[in-house]
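Enquirer: What follows is a predicted protein model with its sequence.
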Amino acid sequence: MDRWSDEQRSFAVEMFLKNGDSATLAQRRFRTRFNRASRQCSFEAYHTEMGRYLQDKQMKKPVGVQRSVRTPENVERVRLSVEASPGRSLRRQAALRMSYSSVRRILKTLTFHPHKIAITQQLMPRDYVIRMEFAQTMLEMLAEDIVILTSDEAHFHLSGFVNKQNCRYWASQNPRHIHERPLHCERATVWCAVGSVGVIEAVPRRMVQQVMSNFQDRLHECVRRNGHHLEDVIFKT
């Protein structure tokens, strides 16, 4: 019997796998596809050709371990690129002719992590004194058990500003960078006040006590840092 063509051998293996490793069903599909009689496609001939096909495919497989992109040269290229532009996104780092996933794995090997930038109000020299005075005054009022109405507000900026969710700084340690921006800019503000008495929204007393306790802790921290930013509050990894 003549040896099958590559198309016939490929079809035979495909039918064998698609029919649950059933040689009988695969032979029927093969005979129908290539218009062969039973005597031209016997059980023994079918398995012989399949064995030859699989052996040829196995011999054509590349020998050895597949080459990895994480070579010492590429690792060094990524390290130098990140150190030169630590704020650059992974997508742009991939311009080193390496895939996004390869760059990410190399950065993991280098123990680099994407740290978030802290967005805070820009502080002028006179602001430190004002913050110190406010913290000390509030601590005195809280010590006298005065009823205090606390408030908060949310600003919807009408102009572009830095979105910290899209800012990452790749480094092995948190650089604790701060991005300062002007206090006053064009925006719409929503304001709300909450207190232990006369609350606008229903706030559990336990939550109010917890908020006041945290507020006092931050006031003490503000005094300790001479009016500067609170380190343990604004920095996150």
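Expert: Sure, I can see it.
Enquirer: CA only for contacts and neighbour counts going forward, please
Expert: OK.
Enquirer: so what's residue 11 up against?
Expert: residue 30 (C-alpha atoms under 8 Å, 6 or more residues apart in numbering).
Enquirer: does it sit in a helix, a strand or a coil?
Expert: At residue 11 the chain is in helix, as set by DSSP: H, G, I helix; E, B strand; the rest coil.
Enquirer: what about it, distance to residue 61?
Expert: Separation of residue 11 from residue 61 (C-alpha to C-alpha, to the nearest Å): 20 Å.
Enquirer: before we move on, what about residue 189?
Expert: For residue 189, the distance to residue 61 - C-alpha to C-alpha - is 66 Å.
Enquirer: Tell me which stretches of the protein form helices.
Expert: 6-18, 23-34, 43-59, 72-84, 90-93, 100-109, 125-143, 205-224, 231-234 (DSSP state H).
Enquirer: Can you lay out these as a markdown table showing distance to residue 158?
Expert: A markdown table is the format used below for these (distance: least, C-alpha to C-alpha, whole Å):
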| stretch | distance to residue 158 |
| --- | --- |
| helix 6-18 | 60 |
| helix 23-34 | 68 |
| helix 43-59 | 63 |
| helix 72-84 | 33 |
| helix 90-93 | 29 |
| helix 100-109 | 34 |
| helix 125-143 | 25 |
| helix 205-224 | 30 |
| helix 231-234 | 24 |
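Enquirer: also this one, for the comparison:
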Amino acid sequence: MVVLSGCLCKGKRPRRPRVLEEQVARICAAFERSPWKSTNRASRELAIPQSTVWHVLTVRLHLKPYRLQLIQALTNDDKRKRMEFCNSMLEMMGRRNLHFTFNFSDEATFHLSGTVSHYYVHIWGTEHPHETVEHERDSPKVNVFCAVSQDKV
């Protein structure tokens, strides 16, 4: 009888391939030019996996993604319009049980200029840039509203 001893797991383990300095430099240059760029977009443009781009930004370059603060400029007439809306809603609720009329509602806004939501926009940097994005009010857009009540859609 022959008894063999040993372990198949000894030896070199397969490792994650190292990121070349050339790739780090390319990623750094891409985000210096455009710190708003997403890691997915940079991955496509540089032909480098998205996980590598994320790893280089966070571990090697010590950058963090900072979300922008959206602000909306208010006019002097806005307070009056809000008060009118609140008063008209109170009046409608007094006439009938409005709170039982709507069970679910949702609204979406589509800007004709092609503007999209800035909710998922980040700036990559070493410190918080305290940037704000001014929201353009009253631009041409289409609002889609749907309400589902007990009686109908």
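Expert: Thanks, I have it. The model shown is predicted, which means the values in this text are computed figures rather than measured ones.
Enquirer: what's the TM-score here?
Expert: The pair, once superposed, lands on a TM-score of 0.53 when counted by TM-score structural alignment, normalised by the length of the second structure; 117 aligned residues with a C-alpha RMSD of 3.8 Å.
Enquirer: gap between stretch 86-99 of the second structure and the chain center?
Expert: Stretch 86-99 of the second structure has its C-alpha centroid displaced from the chain centroid by 36 Å (C-alpha atoms, centre = their mean, to the nearest Å).
Enquirer: repeat for stretch 134-151 of the second structure
Expert: Worked out by C-alpha atoms, centre = their mean, stretch 134-151 of the second structure lies 20 Å from the chain centre.
Enquirer: Can you list the buried residues in it?
Expert: Within stretch 134-151 of the second structure, no residue counts as buried by 16 or more other C-alpha atoms under 10 Å.
Enquirer: Same question for stretch 85-104 of the first structure.
Expert: Within stretch 85-104 of the first structure, the residues that count as buried by 16+ other C-alpha under 10 Å are 86, 87, 88, 89, 90, 93, 94, 102, 103, 104.
Enquirer: where along the second structure do the strands fall?
Expert: 64-67, 69-72, 102-111, 122-125, 132-135, 141-149 (DSSP state E).
Enquirer: For the most centrally placed residue in the second structure, which non-adjacent residue is closest in space?
Expert: In the second structure, the residue lying closest to the centroid (C-alpha atoms, centre = their mean) is residue 120, at 1.2 Å. Ranked by C-alpha to C-alpha, 6 or more residues apart in numbering and with sequence neighbours excluded, the top spatial neighbour of residue 120 of the second structure is residue 67, at 7.3 Å.
Enquirer: now the buried residues of stretch 85-104 of the first structure in TSV, with distance to residue 65 of the first structure?
Expert: What follows is the buried residues of stretch 85-104 of the first structure, written out as TSV (distance: C-alpha to C-alpha, whole Å):
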residue	distance to residue 65 of the first structure
86	33
87	35
88	33
89	31
90	27
93	27
94	24
102	17
103	20
104	22
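Enquirer: any idea what the residue nearest to residue 120 of the second structure aligns with in the first structure?
Expert: With TM-score structural alignment as the criterion, residue 67 of the second structure lines up with residue 116 in the first structure.
Enquirer: how many neighbours does its match have?
Expert: 21 (other C-alpha atoms under 10 Å).
Enquirer: For residue 108 of the second structure, give me its contacts.
Expert: Neighbours of residue 108 of the second structure in contact, by C-alpha under 8 Å, 6+ apart: 143, 144, 145.
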